[in-house]
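In: No letters, just coordinates:
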């Protein structure tokens, strides 16, 4: 039996909850742009992301929630360079909450889409490629003007009003 790799691993409710939180976050004064968030069920492979060592490293373990703006501000206060790279949230099973496991991860995914759009920048193209990784549920980029949501090699963009 073949399964399309682009089938979502999140329920519509889970996706709606993440998008709602991202919209709320986008309405707040975010301490840096772009903000790259990765959500996965299981550990993100070191073939897809590698840590960029930071000293000091802000704490991990927090649940992804509406309080993420506070978490980001605290992290930037601890180490201003934390803004560089992706922030990874994982869960063990599809029924669990996402927990912050990594700050400042470099996306190195080598996955390429045959029908990918032309290069729109490293953050965009990296998030699009990473969204196809087996364990990755979705990737999100918050820029000053939009929220981009990447899932299974597809992209949805919401412009800021």
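Out: That came in fine, so what should we check first? Computed from a prediction, not measured in an experiment: that's the story for all the values here.

In: can we go C-alpha only for contacts and neighbour counts from here?
Out: Noted.

In: Which elements pack onto the helix or strand residue 89 falls within?
Out: Using DSSP states H and E, residue 89 falls within strand 86-91. Using 3 or more C-alpha pairs under 8 Å, 6 or more residues apart in numbering; DSSP states H and E as the contact test, the elements touching strand 86-91 are strand 35-41, strand 99-107.

In: Direction-wise, compare the longest one with strand 86-91 and give the angle.
Out: Using axes from the mean of the first three to the mean of the last three C-alpha atoms, to 10 degrees, the inter-axis angle of strand 99-107 relative to strand 86-91 is 140 degrees.

In: this is the comparison structure:
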């Protein structure tokens, strides 16, 4: 749709997949180097839209790299899901004010009236190859204990699912 897209993933194989298979313009390996420095290099004019499902240090690096009037969409905070304390927000909220940056939460239920249209577009884009989706399916109830940590350590290769059989 004409936007420059930069992804963040853990490991060279996942980053290569984002660029070669998904068609992103660039991918950053958060496991190597300083994330903020990498974001600044990949987005020298700043980030216009940041879709965050990680939170923590990743969100902070994005806030520090946002373009003026940038938008941050929050849909998750997986970096702190296993913590016993609330996940901290950005360190310098004045950065949002001075930059005119918008940060807004997002849940599927907020857009129930748009779901049918959204599914139609997603299915069409999947069929024509405009977007790529990968699933990591593991079979059997017994696979749950070994699969669950993959949500947090990055060893999954796509949307992680465990089937009943």
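Out: Looks like it arrived, so ask away. Just so you know, these numbers come straight off a predicted model, no measurement behind them.

In: TM-score for the pair, please.
Out: Here the TM-score for the pair of chains, by TM-score structural alignment, normalised by the length of structure 1, is 0.23; 65 aligned residues with a C-alpha RMSD of 5.2 Å.

In: Could you say which of the helices and strands packed on strand 86-91 of structure 1 is packed most deeply?
Out: strand 35-41 (a mean of 23; mean count of other C-alpha atoms under 10 Å).

In: Flag every buried residue along the longest helix anywhere in structure 1.
Out: For structure 1, the helix that runs over the most residues, judged by DSSP state H, is helix 12-26. Within helix 12-26 of structure 1, the residues scored as buried using 16 or more other C-alpha atoms under 10 Å are 15, 18-19, 21-23, 25-26.

In: Which stretches in structure 2 count as strands?
Out: Secondary structure of structure 2, counting by DSSP state E: strands at 6-9, 26-29, 47-52, 66-74, 102-105, 135-139, 159-163.

In: mind giving me CSV with those strands and columns for distance to residue 150 of structure 2 and mean neighbour count?
Out: CSV is the format used below for the strands of structure 2 (distance: least, C-alpha to C-alpha, whole Å; neighbours: other C-alpha atoms under 10 Å):
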stretch, distance to residue 150 of structure 2, mean neighbour count
strand 6-9, 14, 18
strand 26-29, 17, 20
strand 47-52, 19, 19
strand 66-74, 22, 19
strand 102-105, 25, 13
strand 135-139, 10, 14
strand 159-163, 8, 14
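
In: can I get these in CSV with distance to residue 17 of structure 2?
Out: Below are those laid out as CSV (distance: least, C-alpha to C-alpha, whole Å):
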stretch, distance to residue 17 of structure 2
strand 6-9, 10
strand 26-29, 9
strand 47-52, 19
strand 66-74, 24
strand 102-105, 28
strand 135-139, 13
strand 159-163, 14
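
In: of all the buried residues of helix 12-26 of structure 1, which comes closest to residue 89 of structure 1?
Out: Residue 89 of structure 1 has its nearest neighbour among those in residue 18, at 11.5 Å by C-alpha to C-alpha.

In: if we can go back for a sec, just put the helices and strands packed on strand 86-91 of structure 1 in CSV and tack on distance to residue 78 of structure 1.
Out: Below are those laid out as CSV (distance: least, C-alpha to C-alpha, whole Å):
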stretch, distance to residue 78 of structure 1
strand 35-41, 17
strand 99-107, 12
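
In: Secondary structure element holding the nearest residue to residue 38 of structure 1 once chain neighbours are set aside?
Out: Using C-alpha to C-alpha, 6 or more residues apart in numbering and skipping residues adjacent in sequence, the residue nearest residue 38 of structure 1 is residue 139, 4.4 Å away. In the assignment (DSSP H and E), residue 139 of structure 1 maps to strand 136-142.
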